[in-house]
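Visitor: Structure of the sequence below:
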Amino acid sequence: MAEALSIRSALNHALENRYTKLVLKSDAQDLVLAITALEPIKEIYGLLFDIQALASLFTSVSFVFVPRSQNSKADLLAKSAKSRFCSVALSD
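Guide: Below you'll find the predicted structure:
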């Protein structure tokens, strides 16, 4: 769910900044498969619909699976952001 929300957010951000071509890489293999093969995941059906609708607005868009082991910088950044978010949420 979190990865799907991130992808939807990234697509919105790219559109707001007038990007026309985009390559999104993710370590969420099932999600990439659901997006590219149009194989819905019941729990996030609405998010998948949003992602596909937003993706259709680009001249070119692709979704690529990248194993976490091959993308350690992004994984560390995501873990750091999650840690900071959880700290802020707990202190509120």
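
Visitor: drop to CA atoms for contacts and neighbour counts, all remaining ones
Guide: OK.

Visitor: And the regular element (helix or strand) spanning Val61, what's buried?
Guide: Secondary structure from DSSP states H and E places Val61 in strand 60-65. Using 16 or more other CA atoms under 10 Å as the burial criterion, the residues of strand 60-65 that qualify are Val61, Phe63, Val64.

Visitor: if I look at the second one, how far off is Ala37?
Guide: Phe63 is 11 Å from Ala37, where distance means CA to CA, to the nearest Å.

Visitor: Before we compare anything, build this one as well:
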Amino acid sequence: MIEALVIRSALNHALENGFSHLHLKSDAQDLIRALNTQEQLKEIYSLLFDIHALAFMFSSISFSYIPRSENAIADSIAKSVNCRLISPLSRWI
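Guide: Below is the predicted model:
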């Protein structure tokens, strides 16, 4: 679910910044498969709907799976951001 939220946010950000062509790579293999095959995952149905709606706003868009082992820099950044986001929230739980 978190990866789907991140992809939706990335698409919004790309559109807000005038990008019309996008190639998004992720290590979330099931999510990428669902996006490429229009497969419906009931746990994240509304997020998939949002992502597909945003994807139609691009002139071209593609989603590719990339193993985490081949994307160490992005994985490190994502973990760092995740820690920063979760840490302030833990005070409220």
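
Visitor: circling back: with structure 2 overlaid, report how far the strand holding Val61 of structure 1 is off on average.
Guide: Superposed on structure 2, strand 60-65 of structure 1 shows a mean distance to its aligned partners of 0.3 Å (mean CA distance after the TM-score superposition for structure 1).

Visitor: Run the chain-centre distance for that strand.
Guide: Centroid displacement of strand 60-65 of structure 1 relative to its chain, using CA atoms, centre = their mean, to the nearest Å, is 11 Å.

Visitor: And the next helix or strand past that strand?
Guide: helix 72-91.

Visitor: Over in structure 2, find the residue span that following helix aligns onto.
Guide: Against structure 2, the aligned range for helix 72-91 of structure 1 is residues 72-91 (TM-score structural alignment).

Visitor: what residues does that stretch touch?
Guide: Taking CA atoms under 8 Å, 6 or more residues apart in numbering as the criterion, the residues outside stretch 72-91 of structure 2 that touch it are Arg68.

Visitor: Relative to Ser6 of structure 1, how far out is Ala37 of structure 1?
Guide: On the measure of CA to CA, Ala37 of structure 1 and Ser6 of structure 1 end up 19 Å apart.

Visitor: ok, the closest residue in space to Gln40 of structure 2 that isn't next to it in sequence to Phe58 of structure 2 distance?
Guide: Beyond its immediate neighbours in the sequence, the residue positioned closest to Gln40 of structure 2 (CA to CA, 6 or more residues apart in numbering) is Ala34, lying 6.6 Å away. Computed with CA to CA, the distance linking Ala34 of structure 2 and Phe58 of structure 2 is 19 Å.
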